[in-house]
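A.B. asks: Structural data only, the sequence is not supplied:
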């Protein structure tokens, strides 16, 4: 089990553990700290976190900036990959394709999902990502492709 997922499982069993994990996760990948991800759930093939609509991530029209949303989606994808990558394999992001479908006017729930069959062999794994407003409207959706390979021996 990758150490990030092990840390998540350990900390979330403690009071304030989710908050502590969110902070530590954002420190491990410092760019994620820009959106202050609040991790809600991590398990194999699924991860979700919230990014708050605050001044630091807003654009000139007062919505959450598109790149901040993508940052949240990439953070969710990374958590999913850490929880799902089989032993003896590693992963790296390869590309991202997203569509901006509505204005990001509230805090956003960022989700990442895969299917077990996607992980059967080394190679490209498509991770489906969505950012969802508080009213349930999907504001960004797409796919982040990660490349999964065997670890060098």
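C.D. replies: Yes, it's here. Just so we're clear, the structure is a prediction, and the values are computed from it rather than from any experiment. Numbers count the residues shown, from 1 in each chain.
A.B. asks: For the rest of this, base every contact and every neighbour count on C-alpha atoms.
C.D. replies: Noted.
A.B. asks: Just give me the residue right at the centre of this structure.
C.D. replies: Residue closest to the average C-alpha location in the chain (Cα atoms, centre = their mean): residue 76, at 0.8 Å.
A.B. asks: so which helix or strand takes in it?
C.D. replies: Using DSSP states H and E, residue 76 sits in helix 66-84.
A.B. asks: Distance from stretch 2-18 to the middle of the chain?
C.D. replies: 16 Å (Cα atoms, centre = their mean, to the nearest Å).
A.B. asks: Direction-wise, compare the helix or strand containing residue 42 with helix 66-84 and give the angle.
C.D. replies: Using DSSP H and E, residue 42 maps to strand 38-43. In terms of direction (axes from the mean of the first three to the mean of the last three Cα atoms, to 10 degrees), strand 38-43 departs from helix 66-84 by 30 degrees.
A.B. asks: residues in contact with strand 38-43?
C.D. replies: Strand 38-43 is contacted from outside by 5, 8, 18-19, 21-22, 47-51, 79-80, 83-84, using Cα atoms under 8 Å, 6 or more residues apart in numbering.
A.B. asks: Below is structure B, check it against A:
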């Protein structure tokens, strides 16, 4: 078993009824805008996160498809969970930039995937691949979120 706090929490909550939903709500509470898409993290492991959210009125635009910001919220949440589940304890991360391409209409429930190279956890920029898919598997959003990796400052003694 891992000593990563987020992975421990994820695996612990999976043992409860509705554990994935419980974990997803807890993680989404870290950034209130994540809650707006009502996501469910379906898989979390080092260097990989997958989540889903339903197409519903609150995330639709004027033409009835999932709006761009809802898609980007999903990408950012998956990246954040991946980063917290993967980063070595002596390092910290912060988002630096995001580039996305909208490749097809998002006219169904959405599955978001974030992934990165396990060897990439070094000081400097780290690209996290983020993608969103319709129910039929069609890619609807494709991008990279660059996070900046730095050393944690030394702890001050009390």
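C.D. replies: Great, that's in hand. Treat the numbers as computed from the prediction; the structure is a model and nothing was measured.
A.B. asks: TM-score them against each other, please.
C.D. replies: The TM-score (TM-score structural alignment, normalised by the length of the first structure) is 0.95; 152 aligned residues with a Cα RMSD of 1.0 Å.
A.B. asks: if we can go back for a sec, buried ones among the contacts of strand 38-43 of the first structure?
C.D. replies: 5, 8, 18-19, 21-22, 47-51, 79-80, 83-84 (16 or more other Cα atoms under 10 Å).
A.B. asks: what range in the second structure does stretch 34-50 of the first structure sit on?
C.D. replies: The aligned range for stretch 34-50 of the first structure in the second structure is 36-52, by TM-score structural alignment.
A.B. asks: chain center to the matching stretch: distance?
C.D. replies: 6 Å.
A.B. asks: Aligned counterpart of the residue nearest to the centre of the first structure in the second structure, please.
C.D. replies: In the second structure, residue 76 of the first structure lands on residue 78 (TM-score structural alignment).
A.B. asks: List the buried residues of the helix holding residue 76 of the first structure.
C.D. replies: Neighbour-count burial for helix 66-84 of the first structure [16+ other Cα under 10 Å]: 66, 68-84.
A.B. asks: which helices and strands does that helix pack with?
C.D. replies: helix 3-11, strand 38-43, strand 46-51, strand 108-113, strand 123-133, strand 138-150 (3 or more Cα pairs under 8 Å, 6 or more residues apart in numbering; DSSP states H and E).
A.B. asks: looking at the ones you listed, which is closest to residue 88 of the first structure?
C.D. replies: strand 138-150 (5.9 Å; Cα to Cα).
A.B. asks: Mean per-residue distance, the closest one versus the second structure.
C.D. replies: For strand 138-150 of the first structure, the mean deviation from the second structure after alignment is 0.5 Å (mean Cα distance after the TM-score superposition for the first structure).
A.B. asks: Which residues does that strand contact?
C.D. replies: 69, 74, 77, 85, 88-104, 122-133.
A.B. asks: again, but for stretch 9-17 of the second structure
C.D. replies: Contacts of stretch 9-17 of the second structure (Cα under 8 Å, 6+ apart): 19-20, 22-23, 44.
A.B. asks: let's go with 7 Å and repeat that
C.D. replies: Contact partners of stretch 9-17 of the second structure, identified using Cα atoms under 7 Å, 6 or more residues apart in numbering, comprise 19-20, 22-23.
A.B. asks: JSON lines please, covering the helices and strands packed on helix 66-84 of the first structure and showing distance to residue 62 of the first structure.
C.D. replies: Shown next, in JSON lines, are these (distance: least, Cα to Cα, whole Å):
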{"stretch": "helix 3-11", "distance to residue 62 of the first structure": "33"}
{"stretch": "strand 38-43", "distance to residue 62 of the first structure": "21"}
{"stretch": "strand 46-51", "distance to residue 62 of the first structure": "15"}
{"stretch": "strand 108-113", "distance to residue 62 of the first structure": "14"}
{"stretch": "strand 123-133", "distance to residue 62 of the first structure": "14"}
{"stretch": "strand 138-150", "distance to residue 62 of the first structure": "15"}
